[in-house]
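Next comes the sequence, and after it the predicted model I'd like to discuss.
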Amino acid sequence: MNSEEEFYDAETGLESDDSGEVSFKDALVLEHKQAATQENGVWERRKTLPAEMISRNNFSVWSILKKCIGMELSKIAMPVEFNEPLSFLQRISEYMEHTQLIHKACTLSDSIDRMQVVAAFAVSAVASQWERTGKPFNPLLGETYELIREDEGYRLISEQVSHHPPVSAFHAQSLKQEFEFHGSIYPKLKFWGKSVEAEPKGTMTLELLKHKEAYTWINPMCCVHNIILGKLWIEQYGTVEIVNHSTGDKCVLNFKPCGMFGKELHKVEGYIQDKSKKKRRVIYGKWTECMYSVDPKVYEAYKKTGGDSKKLRQEQSCEGEEADEMPEVQDTVTVIPGSALLWRMTPPPANSAQMYSFTSFAMTLNELEPGMERLMASTDCRLRPDIRAMENGDIESANTEKERLEEKQRASRRDRSKDEEEWSTRWFNLGTNPHTGAEDWLYTGGYFDRNYADCPSIY
């Protein structure tokens, strides 16, 4: 096993429509038609994985983590059995699952209306983590992932730009030049005996080009409970501030911790204020389910009357003696009269529990579309043999290939050190986020020109 492996939980140029990507798009559509096997002649995205999730019953995380209590999990080797068959770069792309919210924000004329939809998008970006207790594969240095969704009107490129510390950069852009969404992520993890806590490092930046607006925020904290004993479960908590750098509007969202009796599990509450700090809307809901918006006066009046309070069916502490028991999830969010629905989570597919708790969107991320293999970069993680083997249910091959790739990466690092060479990123450069002034990895453009002759051999 690689002692230098990073343990993850589970995170500029805009080419015009006459760039090299269009010729690729045309070629891809043509190959889709040629390779289609469905009766209607149209290629369809898959709805299941090639094999069901492997059992983790015979493996002990405790044997690996017992010496790491209170430490940052930056160099802990984890067996492949605790992974899910996706790279962390693919996991990042799940931020785009609810891209329709960005498209909606682009159509709205009022900045407060846009902010509340952007807030819903920020919440939706972490929603797919619910019940995703397998860790994604650590990207190799130089690994990439591209995602083109013509049906959703965007394309995305991500790259592993650093190994120590591990940093993943991504850039998504509208095919019609309506928005850009980008960031660089370095999750800092610690093991606390019964749980693993992930502190999100890295700023999310959403630019609505038509409105000349830029929004930034940092994702909430994430905690995976019952690492040693009991059923694994996830909570998100912490304050998320979304800032509109063009108007001065701000949205403050409180992802509430579970609490002693589980009353606040999954709840998100917050407000939108304008540049004069006047509260304009109240936002509430659950990050696992839905988000609503309501007038602040209506919200306060509802709270003063006690609302439609319901007694918990079972008051159950989050701090059990043997395990951090997950409180019973309440059926729905209690909707305050006069509220507007901003977003609702797409129900998971029926076979999700047998497929690593993937959403329908996640199920498609490691799929190789017809003709795509010869067109994309050789560094794309869909070409990784260890992830592909795990997806196919071949754990022995997955472990063998994982160890081979890790040794190849170590050998490459030794060679660079001997020759006093530094690694050069391909698609992103370290710079300054123009909206926050903070250091950030920014997309340099050119990926979709399809010139990959100098891509490194990492697999």
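Everything's here; your move.

CA only for contacts and neighbour counts going forward, please
Fine.

now the helices: where do they sit in the stretch 101-250 of the chain?
111-124 (DSSP state H, counting those that start in this stretch).

Which parts of it are strands?
Ranges of strands within the stretch 101-250 of the chain are 135-137, 144-149, 154-162, 167-174, 179-185, 188-191, 195-199, 204-208, 213-217, 221-225, 233-244, 250-255, based on DSSP state E, counting those that start in this stretch.

Compute the inter-axis angle for the fifth one and strand 154-162.
Relative orientation of strand 179-185 versus strand 154-162 (axes from the mean of the first three to the mean of the last three Cα atoms, to 10 degrees): 20 degrees.

got the contact list for strand 179-185?
For strand 179-185, contacts defined as Cα atoms under 8 Å, 6 or more residues apart in numbering pick out 11, 102, 106, 167-174, 200-210, 440-442.

before we move on, the earlier item: mean neighbour count added to the strands of the stretch 101-250 of the chain, as JSON lines?
Shown next, in JSON lines, are the strands of the stretch 101-250 of the chain (neighbours: other Cα atoms under 10 Å):
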{"stretch": "strand 135-137", "mean neighbour count": "24"}
{"stretch": "strand 144-149", "mean neighbour count": "20"}
{"stretch": "strand 154-162", "mean neighbour count": "24"}
{"stretch": "strand 167-174", "mean neighbour count": "25"}
{"stretch": "strand 179-185", "mean neighbour count": "24"}
{"stretch": "strand 188-191", "mean neighbour count": "21"}
{"stretch": "strand 195-199", "mean neighbour count": "22"}
{"stretch": "strand 204-208", "mean neighbour count": "21"}
{"stretch": "strand 213-217", "mean neighbour count": "21"}
{"stretch": "strand 221-225", "mean neighbour count": "22"}
{"stretch": "strand 233-244", "mean neighbour count": "21"}
{"stretch": "strand 250-255", "mean neighbour count": "23"}
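
and Leu156, what does it touch?
Going by Cα under 8 Å, 6+ apart, Leu156 touches Ser93, Tyr145, Glu146, Leu147, Ile148, Phe170, His171, Ala172, Gln173.

That one and Leu232, how far apart?
The spacing between Leu156 and Leu232, counted by Cα to Cα, to the nearest Å, is 31 Å.

Same question for Ile102.
Distance from Ile102 to Leu232, by Cα to Cα: 32 Å.

Which residue of those two possesses the greater neighbour count?
Taking other Cα atoms under 10 Å, Ile102 and Leu232 do not tie; Ile102 has more neighbours (23 against 19).

can you tell me which two in the contacts of Leu156 are farthest apart?
By the measure Cα to Cα, Tyr145 and Gln173 form the most distant pair in the contacts of Leu156, at 14.3 Å.

Comparison target below:
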Amino acid sequence: NPILGETFQGAYPNGTQVYIEQIAHHPPISSWQVYDHDARYHFFGNGTWAASARGNSVKGQQTGANTVRFSHDDAEVSWEMPYLTIRGVLFGERYLKYGGSMRFQDAAHGLTCDVDIDTEGPGFFRSFFRRKKAHAQDAVHGVLRGKDGEELDVLTGSWLSHLEWEKGVCNGKLHTVWDAVKTPVDRAIAEREALPSDCRFRNDLVQLKTGTLDAAQRAKVELEQVQRADRRLRSEGLKRASA
């Protein structure tokens, strides 16, 4: 698990910069900043996880604000993530899927888009009596509405493969706005000149990569002790400040 104050600095192959920091330990909260290489947008937010186990599955959700600010008009689009279910935790084939609803909001332009993911539900009887055709659990359906609630466009597709608008963008010239084959996901490459707090420099992880497990465990315990000591100091400081 990341420790308080742990950071990561990196860049994607196209030059987009990413910065991440662990800003809380209990509950664990991560904060991030992503800067487009052409300064077209700034993506920022923070998130923590809440999860519950049920038999052979775990259901969780990343909560916290996600926001993209566009430089050409300073408009911001914000949203929260749907829930995630992992099945096959104890036995059987393990797989994960998203589900639930997401709301994207653009307050500057009065736009909202409610996106549903796998909203048919898992019940056998519900599926038997109500479904008229096969239901894809990765299906995405959304409705874009204006400030007066009028329907502007409809989003369909799959969070695994593609997303497309019914009416399209750019005056209807472009309908598919994301294609997993044409726009594969790249991993951020760590910066060489990073802060001392960068996750690559954690002594326990360094020892773990070299295969010295005993040394890695000792280093992990030392880090945890430092974290506890820092927490006590902060608590004492708050008490003195409020006295």
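It's in. The structure presented is a predicted model; accordingly, all values stated were derived computationally and were not measured.

Now the TM-score, please.
Overlay of the two chains. TM-score (TM-score structural alignment, normalised by the length of structure 2): 0.80; 223 aligned residues with a Cα RMSD of 3.0 Å.

any idea what Tyr292 of structure 1 aligns with in structure 2?
Counting by TM-score structural alignment, Tyr292 of structure 1 lines up with Glu164 in structure 2.

Pretty sure its match sits against Thr176.
Yes. Glu164 of structure 2 is within contact range of Thr176, at 4.1 Å (criterion: Cα atoms under 8 Å).

what about the two, which has more around it?
When Glu164 of structure 2 and Thr176 are compared for neighbours, Glu164 comes out ahead with 20 against 16, by other Cα under 10 Å.

what's around Glu269 of structure 1, how many residues?
By other Cα under 10 Å, the residues close to Glu269 of structure 1 number 19.

looking at the alignment, what does it pair up with in structure 2?
In structure 2, Glu269 of structure 1 lands on His141 (TM-score structural alignment).

now Ala216 of structure 2, what's its secondary structure?
Three-state call for Ala216 of structure 2 (DSSP: H, G, I helix; E, B strand; the rest coil): helix.

That one: what's it in contact with?
Asn203, Asp204, Leu205, Val206, Gln207, Leu208.

same check, this time on Ala180 of structure 2
With Cα under 8 Å, 6+ apart, Ala180 of structure 2 has these contacts: Leu160, Ser161, His162.

Just give me the match in structure 1 for it.
Using TM-score structural alignment, Ala180 of structure 2 pairs with Met345 in structure 1.

Equivalent analysis for Arg54 of structure 2, please.
Applying TM-score structural alignment, one finds that Arg54 of structure 2 aligns to Trp192 in structure 1.

same thing with Ala229 of structure 2?
Match for Ala229 of structure 2 (TM-score structural alignment): Asp415.

can you check Phe201 of structure 2 too?
In structure 1, Phe201 of structure 2 lands on Leu383 (TM-score structural alignment).

before we move on, back to that, tell me how many other residues surround the match of Arg54 of structure 2.
Neighbour count of Trp192 of structure 1, defined by other Cα under 10 Å: 17.

now it: how far from Lys418 of structure 1?
On the measure of Cα to Cα, Trp192 of structure 1 and Lys418 of structure 1 end up 38 Å apart.

Ile228 of structure 1 now?
From Ile228 of structure 1 to Lys418 of structure 1 the distance is 41 Å (Cα to Cα).

Which secondary structure elements does the helix or strand containing Gln207 of structure 2 sit against?
If you go by DSSP states H and E, Gln207 of structure 2 is part of helix 203-210. With contacts taken as 3 or more Cα pairs under 8 Å, 6 or more residues apart in numbering; DSSP states H and E, helix 203-210 of structure 2 sits against helix 213-242.

buried residues in the helix it packs on?
Of all the residues in helix 213-242 of structure 2, those buried under the rule 16 or more other Cα atoms under 10 Å are Ala215, Ala216, Gln217, Ala219, Lys220, Leu223, Gln227.

how near is the second one to Glu222 of structure 2?
As defined by Cα to Cα, Ala216 of structure 2 lies at a distance of 10 Å from Glu222 of structure 2.

got any residues that touch both of these two?
Here Ala216 of structure 2 and Glu222 share no contacting residue, scored by Cα under 8 Å, 6+ apart.

Need the counterpart of Ala75 of structure 2 in structure 1.
Ala75 of structure 2 maps onto Glu213 in structure 1, by TM-score structural alignment.

how close does its match sit to Ala198 of structure 1?
Distance, Glu213 of structure 1 to Ala198 of structure 1, using Cα to Cα: 30 Å.

Check Met376 of structure 1 too.
32 Å.

circling back: what sits up against the helix holding Gln207 of structure 2?
Arg200, Leu213, Ala215, Ala216, Gln217, Arg218, Ala219, Lys220.

give me that answer again for 6 Å
Ala216, Ala219, Lys220 (Cα atoms under 6 Å, 6 or more residues apart in numbering).

which of these lies closest to Glu150 of structure 2?
When the contacts of helix 203-210 of structure 2 are compared against Glu150 of structure 2 (criterion: Cα to Cα), the nearest one is Lys220, at 55.3 Å.

Translate the closest one into the numbering of structure 1.
In structure 1, Lys220 of structure 2 lands on Glu406 (TM-score structural alignment).

Pro85 of structure 1 versus that match, what's the distance?
In this view, Glu406 of structure 1 and Pro85 of structure 1 are 17 Å apart by Cα to Cα.

what's the counterpart of Ile6 of structure 2 in structure 1?
Quick fix: residue 6 of structure 2 is Glu, not Ile. In structure 1, Glu6 of structure 2 lands on Glu143 (TM-score structural alignment).

Does that match touch Thr379 like I think?
Yes. Contact criterion Cα atoms under 6 Å: Glu143 of structure 1 and Thr379 qualify, at 5.0 Å.

More neighbours: which of the two?
Neighbour count, other Cα under 10 Å: between Glu143 of structure 1 and Thr379, Glu143 has more, with 26 against 21.

and the more buried one, what does it touch?
Glu143 of structure 1 neighbours (Cα under 6 Å, 6+ apart): Glu159, Gln160, Thr379.

switch the cut-off to 7 Å
Glu159, Gln160, Thr379, Asp380, Cys381 (Cα atoms under 7 Å, 6 or more residues apart in numbering).

got the contact list for the aligned partner of the second one in structure 2?
Looking back up the chat, that one is Gln160 of structure 1. Matched by TM-score structural alignment, Gln160 of structure 1 corresponds to Gln22 in structure 2. For Gln22 of structure 2, the contact set (Cα under 7 Å, 6+ apart) comprises Pro2, Ile3, Leu4, Gly5, Glu6, Thr7, Ile29, Ser30, Ser31.
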